[in-house]
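Colleague: kindly generate the corresponding structure for this input.
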Amino acid sequence: MDRTVLREDMVDSLQYEAKGFVRSDAVGLAMRTVPRHEFVAETEDAAYADRTLERLGTRVLSPSTAARLLEALAPEPGDSTLVVGVGVGYTAAVVAEIAGQDVVQGVDISRRLVYEARDNLDRAGYGGVLVDRRDGIHGLAEYAPYDRVLVEAAAVEPPRALVDQLADDGRLVMPLGASEQSLVAVDADGEVTDRFGPVAFAPMLVEGEQADTVERNRTVREDREFAQRNTHGRRGWEQDWIDWDSY
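Modeller: Here you go, the predicted structure:
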């Protein structure tokens, strides 16, 4: 089937009253324009089906989930935007279609995904989007302040650096929570201003937790938790901080 028809059918389905994932003309038009098949290694029919896919150790958001994020973000033409956890680059491309390529940046902690996103964006016609390999919790201060920040990973609270990189009237959208998550919008004061219902995202990774390593070492978070359990479980004579040789 013609790719344009597939995109039209995809967005028509997401705009259907029973779903209502796409509500704005801006998001609808952008999703009708961006060639999603350039971002997933699947058949064209699968690329435009409303389902989650896997690529290089990361989850490729379903079109309906991407639409929820984009509608909550509400980018406008010219909005300086940072996408944290850019993944394969699809949502960054949709934002770029609305805001403009030269004002959109993306970061990801996985080097392989950074290369993948760059290639996908270039092939899809959005090569002007800058994608860099960074620990997303620190953002991309060189291009701040941002009118919009989109975080495609969950955290129990809005990362301070990302909030600090918002413009005064900026808007940060992210999944907030741990086992129970809610999609929220946060203002430049770090306050939740809107909630958009429950979601389920993987937690934001930190340095040492990349999902695409050949053999995953124990992560930073696991090391910290192990040390805490080990400390509480030791007897006094086993504690590292006691210098027994001095007695």
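
Colleague: going forward, measure contacts between C-alpha atoms and count neighbours the same way
Modeller: OK.

Colleague: contacting residues around the host helix or strand of residue 27?
Modeller: Assessed by DSSP states H and E, residue 27 sits inside helix 25-33. Applying C-alpha atoms under 8 Å, 6 or more residues apart in numbering, the external contacts of helix 25-33 come out as 4, 7-8, 11, 22, 67, 70-71, 94-95, 97-98.

Colleague: that helix: how far from the chain's middle?
Modeller: Relative to its chain's centre, helix 25-33 lies at 19 Å (C-alpha atoms, centre = their mean, to the nearest Å).

Colleague: mind giving me the packing neighbours of the helix or strand just after it?
Modeller: Toward the C-terminal end, the helix or strand that comes next after helix 25-33 (DSSP H and E) is helix 44-47. Packing contacts for helix 44-47, counted by 3 or more C-alpha pairs under 8 Å, 6 or more residues apart in numbering; DSSP states H and E, involve no helix or strand.

Colleague: quick one more, to check against the first:
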Amino acid sequence: GDARRRMVEEQIAGRGLRDEAVLAALRAVPRHSFVPAGMEGEAYLDGPLPIGFGQTISQPYMVALMTALLGVDARSRVLEVGAGSGYQTAVLAELVAQVWAVERVAELAETARRRLRELGYDNVHLAVGDGSLGWEEHAPYDGILVAAAAEDVPAALFDQLVVGGRLVMPLGVPHRDQVLTVYRRGREGFDVERHTPCRFVPLVSGDVKGAEDVAENETSGLAASGAPAGAARTKAVKICISGRVQGVYYRASTQREARRLGVAGYAKNLRDGSVEVWAQGDAAAVDALVAWCHGGPPRAEVERLEVEDVGPDPGMDTFEVR
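Modeller: As a prediction, this is how the structure comes out:
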């Protein structure tokens, strides 16, 4: 539709990503099919969205960028860690021969599996499991895409990559600044390229979450409807954004994004040319706003983003521009 076309042209091609195969894949996948019920009208906006259980569907530009950095083609076999709602999975399925995807939250995995099947993606294999272990049975892979952050790449993932293959993953301290990093496996080691600042939910290892675990832990995220699930965990952060961020509608765009996510706080210009953002609310929603701030509106050029955990302000119940 028109919204999908505008998303690709303005948010992705407009930021300089020119990989025609990737752009075609983003045009083909109906992103609105992979967001919670009631949020379809927000599916093509320039930012991540909460999908429940403390997880998010990534910003369209970040999905496109990670896919392009993977460097895959129609013959490739790809492993995806952290399938979430299945949107990134579908984009990969448009481009490659086979996708093996792992998701540790059983209910998200089942919903993604159903959506992908309904849309006709018969080259996707999705399992519930610990993504940090990969999927050894079908290794090696030409590309591995990890849609969750950790301080280091799990050794099992390196072991499952072919020589000449690439692994794309955000590295850094969870809930703080991270860097999208690309590893290319050579015959004698790995070449590493640190690409761009980003913000992802943490990669969790250990026991997977079945339906029972999810029900017990619903307060840590957002319900499938996108509404707060019980007394959801709250957090507050102060963000300092540097670069070309004044005079490009950064504050107004941040306000619009924050209100969409249900986050309270403010955005204000500082004398040194940066923008300060205070954000508080549900932890997953705050993380989604921080992820959006890494890119900002289309005319912004973010060079640095610093995030500081702070105590919530009980008197702050809306988001304003100062």
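
Colleague: one step back: what is the most widely separated pair among the contacts of helix 25-33 of the first structure?
Modeller: 4 and 71 (21.8 Å; C-alpha to C-alpha).

Colleague: so between these two, which is more surrounded?
Modeller: residue 71 (19 against 13; other C-alpha atoms under 10 Å).

Colleague: what's near enough to touch the more buried one?
Modeller: Applying C-alpha under 8 Å, 6+ apart, the residues contacting residue 71 of the first structure are 21-24, 27.

Colleague: circling back: what is the corresponding segment of the second structure for the helix holding residue 27 of the first structure?
Modeller: The alignment of helix 25-33 of the first structure onto the second structure (TM-score structural alignment) covers residues 20-28.

Colleague: what's the answer for stretch 134-148 of the first structure, then?
Modeller: Counting by TM-score structural alignment, stretch 134-148 of the first structure corresponds to 129-143 in the second structure.

Colleague: what comes into contact with that stretch?
Modeller: 70-72, 76-79, 81-82, 100, 102-104, 154, 156-157, 159-162, 164-167, 203-208.

Colleague: and residue 94 of the second structure, what's its match in the first structure?
Modeller: Using TM-score structural alignment, residue 94 of the second structure sits opposite residue 97 in the first structure.

Colleague: give me the buried entries from the contacts of stretch 129-143 of the second structure.
Modeller: 70-72, 76-79, 81-82, 100, 102-104, 157, 160-162, 165-167, 203, 208 (16 or more other C-alpha atoms under 10 Å).

Colleague: inside strands: which ones of the residues you listed?
Modeller: The members of those that map onto strands under DSSP state E are 77-79, 81, 100, 102-103, 161-162, 165-167.

Colleague: of those residues, closest to residue 213 of the second structure?
Modeller: Using C-alpha to C-alpha, these come closest to residue 213 of the second structure at residue 103, 14.1 Å.

Colleague: find the centremost residue of the second structure, please.
Modeller: residue 58 (2.9 Å; C-alpha atoms, centre = their mean).

Colleague: that one pairs with which position in the first structure?
Modeller: Using TM-score structural alignment, residue 58 of the second structure sits opposite residue 61 in the first structure.

Colleague: and its match, what does it touch?
Modeller: With C-alpha under 8 Å, 6+ apart, residue 61 of the first structure has these contacts: 51-53.

Colleague: which of those residues map to contacts in the second structure?
Modeller: Of the contacts of residue 61 of the first structure, the contacts whose aligned counterparts also meet in the second structure (both residues aligned by TM-score structural alignment, their matches' C-alpha atoms under 8 Å) are 51-53.

Colleague: nearest to residue 37 of the first structure among those?
Modeller: Set against residue 37 of the first structure, the nearest of those by C-alpha to C-alpha is residue 53 (11.8 Å).

Colleague: for burial, what's the neighbour tally of that closest one?
Modeller: For residue 53 of the first structure, using other C-alpha under 10 Å, the count is 16.

Colleague: between the two ends of stretch 105-113 of the first structure, how far is it?
Modeller: Its first and final residues considered, stretch 105-113 of the first structure spans 14 Å by C-alpha to C-alpha, to the nearest Å.

Colleague: centre of the chain to that stretch, how far?
Modeller: 10 Å.

Colleague: same question, stretch 14-24 of the second structure
Modeller: 18 Å.

Colleague: end-to-end on it?
Modeller: 15 Å.

Colleague: go on, stretch 50-63 of the second structure?
Modeller: 15 Å.
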